[in-house]
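> I'd like to go over a predicted model; first the sequence, then the structure.
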Amino acid sequence: MTGTVSRAAVLGSPIAHSLSPILHRAAYAELGLRDWRYDAIECDEDGLAGLLGTMGPEWAGLSLTMPLKRAVLPLLDTVSDLAVAVGGANTVVFGDGGARHGENTDVYGIVAALTEAGVSAPRGATILGGGATAASAIAALCELGLGGPGLGEITLVVRDPARAGETLRVAERLGVTVAVVPFDRGFGREPTGRIGTGELVISTLPSGAADHLAGEVAAALPDKGALFDVVYAPWPTPLAAAVLDRGLTVIGGFAMLLHQAVRQVELMTGRSEVPVEAMRAAGEAEITRRAG
């Protein structure tokens, strides 16, 4: 598209806080894509179809955040097998004639974040929360070898097990076995022992929602355990701080955000060499700026 502007954007509501423009623009600058533009657009479920209908041939792709990841599926022409299985697409790539293809790069982001931190083969895992990010976490753990017959156990800890149906259907589509327990039972205590031999806890809860669990989770993790907290600001969260105090591995949500964006840049631009470190530096600098 030399000589014309190629457009991409992140959609969601609320969207003003999104780091995606910082990450994608850093990649464009490093790649020399001077004719590429990346914006943040406020959009809720009701406005999504209409907005997509206004997008012409200059559009290369979209990043989607809540509440649009599931709402976009019926508006797409094709959807990757992974996005179908997880039940949500966080990425739209526009093809010939404006065809809309949906992908899920959240799973890639989780796997890359864990692997980068050396947590590539946990023997068991506990996921806090039962929403869309928890579904992506299940898929990521499946890629790391958990949840199948004879493999490490995945436990899903939710406020109301009766409302975890969609996430359990994701596990079923992936061929993964997941145990579900409510929050009102203590971590590591009999009879649930819900961390048990699990080496990894993944918190998919929003900022502040896991604060009261910090002591329990930190105490229940084994000596070589790890925490992945999808929150990235403010950082560290009380949960992350408690686990760090034990000298254990902690991965923050920025790592997931970074790597899912790296994969999006690959998909939207067609470039295979994406400047990860330039994107990381730009994102970390913006987080520091906002915190200050």
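Received, thanks. Residues are numbered from 1 along each chain as shown.
> contacts, neighbours, all on C-alpha from now
OK.
> At the geometric centre of the chain, which residue sits there?
In the chain, the centroid-proximal residue (Cα atoms, centre = their mean) is residue 106; its distance is 3.9 Å.
> doesn't residue 254 make contact with that one?
No. Using Cα atoms under 8 Å as the test, residue 106 is too far from residue 254 to be in contact (11.9 Å).
> where's the residue nearest to the centre of the chain relative to residue 194, distance?
For residue 106, the distance to residue 194 (Cα to Cα, to the nearest Å) stands at 25 Å.
> What of residue 222?
In terms of Cα to Cα, residue 222 sits 13 Å off from residue 194.
> Compare those two (neighbour count), which wins?
When residue 222 and residue 194 are compared for neighbours, residue 194 comes out ahead with 25 against 15, by other Cα atoms under 10 Å.
> residues in contact with that one?
Residues counted as contacts of residue 194 (Cα atoms under 8 Å, 6 or more residues apart in numbering) are 126, 155, 181, 187, 188.
> now that we have the residues you listed, which one has the most neighbours?
Neighbour counts for those peak at residue 126, which has 25 neighbours (criterion: other Cα under 10 Å).
> Report the secondary structure state of it.
Under DSSP: H, G, I helix; E, B strand; the rest coil, residue 126 falls in the strand class.
> quick one on the thing from earlier: show only the entries of the contacts of residue 194 found in strands.
Among the contacts of residue 194, DSSP state E puts 126, 155, 181 in strands.
> second one coming, line it up with the first:
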Amino acid sequence: MITGSTRVAGVIGSPVRHSLSPVMHNAAFAAGGLDWVYAAFEVMPGGAAGALAGMRVLGIGGLSVTMPHKDDAAAAVDTLDAAAAALGTINTVVLQPDGRLAGYSTDGAGFVASLRDAGVDPAGLRVAVLGAGGAARAVIDALARAGAAELVVINRSGDRAELAARLGGAVAHRGEMGDIAGVDMVVNATSIGMGTDLEPCDVALLHSGQVVADLVYHPLQTALLRAATAVGAVTVDGLGMLVHQAVLQQQLWTGVRPDPAVMRSAAEKELAARHR
């Protein structure tokens, strides 16, 4: 029941009605007995600063930030955590008791948490990251912080690959598609495979003993993951990152860590309902 003391959180983006965040966060609030509610707010491009100003005025406790607002929101908050400062983007805003807005990037940390949840520790691993966009940059930054031994960034644009690799420091460099055969883990951080059977790389380079992670979660078992399973590789699907970044968000807003299993179950049920 919503009362006069119910705290409000939400997501801003455009478009945003497709977001799985409301079902995940509301399920976790209910399971944890928290007097919070989460809604989706359609905010047109260029409106991030106004939305965050409204957050202050209305006392909205927390916001998730999705495209196209991640850069503008980072510029509108008062403080940034280390990952957000490095990336220049945020996906989470927390209203502090003094009225200041704190910005965080939980995407990369959520990815690392999804690996560990699957029994994979990235420390000491050689990793190929496919892509150089926002998701890839968050993954590169987080894997470097988690102690990856080598990060090979593979992208059609070599210049963008080199820029993204800088986030990984000394362990990261631009690579080529053939490098996939020699790494311990492959991460698809592109949108290739979303809603299609396209593969983001030559799957003949995959082999047993590797870990293959795909950030795409529609379909949950992408063509890449199916090919990886066929050769005996360990696979990690994209829903894990979505869930764990949300877990970190909710913990920042409420101080209580939600159950990832509750969030994942809610997301799976919603995805199944959409694709019947």
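Nice, I can see it. Being a predicted model, the structure only gives us computed values, none of them experimental.
> where does the TM-score land?
The TM-score (TM-score structural alignment, normalised by the length of structure 2) is 0.90; 271 aligned residues with a Cα RMSD of 2.1 Å.
> can you pull out the helices in structure 2?
Assigned by DSSP state H, structure 2 shows helices spanning 21-32, 48-58, 70-76, 82-87, 107-117, 134-145, 158-165, 223-230, 239-254, 260-274.
> Quick check, residue 246 of structure 1 in contact with residue 220.
No. With contacts defined as Cα under 8 Å, residue 246 of structure 1 does not count as touching residue 220, sitting 11.0 Å away.
> So which of the two has more stuff around it?
The neighbour count for residue 246 of structure 1 versus residue 220, taken as other Cα under 10 Å, is higher for residue 220 (22 against 13).
> any idea how far residue 58 of structure 1 is from the more buried one?
Using Cα to Cα, residue 220 of structure 1 is found at 52 Å from residue 58 of structure 1.
> do the same with residue 131 of structure 1
Applying Cα to Cα, the value for residue 131 of structure 1 to residue 58 of structure 1 is 33 Å.
> now residue 49 of structure 1
Distance from residue 49 of structure 1 to residue 58 of structure 1, counting by Cα to Cα: 18 Å.
> so what's residue 69 of structure 1 up against?
Taking Cα under 8 Å, 6+ apart as the test, what residue 69 of structure 1 contacts is 88, 89, 90.
> same question, residue 95 of structure 2
For residue 95 of structure 2, the contact set (Cα under 8 Å, 6+ apart) comprises 55, 56, 59, 60, 61, 62, 101, 102, 253.
> Tell me which residue of structure 1 lines up with the last one.
With the correspondence set by TM-score structural alignment, residue 253 of structure 2 lines up against residue 268 in structure 1.
> buried stuff in stretch 33-45 of structure 1?
Across stretch 33-45 of structure 1, burial judged by 16 or more other Cα atoms under 10 Å covers 36, 37, 38, 39, 40, 43, 44, 45.
> How far does that stretch sit from its chain's centre?
19 Å (Cα atoms, centre = their mean, to the nearest Å).
> same thing with stretch 160-173 of structure 1?
Stretch 160-173 of structure 1 sits 18 Å away from the centroid of its parent chain (Cα atoms, centre = their mean).
> quick one: contacts of it?
Counting by Cα under 8 Å, 6+ apart, 85-87, 130-132, 134-135, 138-139, 158, 177-178, 180-182 sit against stretch 160-173 of structure 1.
> Closest one of these to residue 206 of structure 1?
Distance to residue 206 of structure 1 across the contacts of stretch 160-173 of structure 1 (Cα to Cα) is lowest for residue 131, with 10.5 Å.
> ok, and the closest non-adjacent residue to the closest one?
residue 167 (6.7 Å; Cα to Cα, 6 or more residues apart in numbering).
> That neighbour maps to what in structure 2?
So, by TM-score structural alignment, residue 167 of structure 1 is matched to residue 164.
> Now do its match: how many residues are near it, please.
Using other Cα under 10 Å, residue 164 of structure 2 has 28 neighbouring residues.
> same thing with the one 4 residues further on?
When neighbours are defined as other Cα under 10 Å, residue 168 of structure 2 has 24 of them.
> Same check on residue 185 of structure 2?
So residue 185 of structure 2, with other Cα under 10 Å, has 24 neighbours.
> Same question for residue 98 of structure 2.
Neighbour count for residue 98 of structure 2, taken as other Cα under 10 Å: 6.
> quick one on the thing from earlier: find the nearest non-adjacent residue to the residue nearest to the centre of structure 1, please.
Computed as Cα to Cα, 6+ apart, the closest residue to residue 106 of structure 1 that is not its neighbour in sequence is residue 260, at 5.4 Å.
> OK, contacts around the one you found?
Applying Cα under 8 Å, 6+ apart to residue 260 of structure 1 gives the contacts 105, 106, 107, 108, 109, 110.
> Alignment lookup: the last one to structure 2.
Meaning residue 110 of structure 1. Residue correspondence to structure 2 (TM-score structural alignment): residue 110 of structure 1 is matched to residue 111.
> List the contacts of that match.
Shown in contact with residue 111 of structure 2 (Cα under 8 Å, 6+ apart): 139, 142, 240, 241, 242, 244, 245.
> Next up, the contacts around the third one.
Translated: residue 240 of structure 2. For residue 240 of structure 2, the contact set (Cα under 8 Å, 6+ apart) comprises 110, 111, 114, 115, 264.
> That one matches what in structure 1?
Correspondence of residue 240 of structure 2 to structure 1, assessed by TM-score structural alignment: residue 255.
> Take the helices of structure 2 and write them to JSON lines, including distance to residue 196 of structure 2.
Below are these laid out as JSON lines (distance: least, Cα to Cα, whole Å):
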{"stretch": "helix 21-32", "distance to residue 196 of structure 2": "23"}
{"stretch": "helix 48-58", "distance to residue 196 of structure 2": "32"}
{"stretch": "helix 70-76", "distance to residue 196 of structure 2": "26"}
{"stretch": "helix 82-87", "distance to residue 196 of structure 2": "29"}
{"stretch": "helix 107-117", "distance to residue 196 of structure 2": "22"}
{"stretch": "helix 134-145", "distance to residue 196 of structure 2": "19"}
{"stretch": "helix 158-165", "distance to residue 196 of structure 2": "24"}
{"stretch": "helix 223-230", "distance to residue 196 of structure 2": "8"}
{"stretch": "helix 239-254", "distance to residue 196 of structure 2": "17"}
{"stretch": "helix 260-274", "distance to residue 196 of structure 2": "16"}
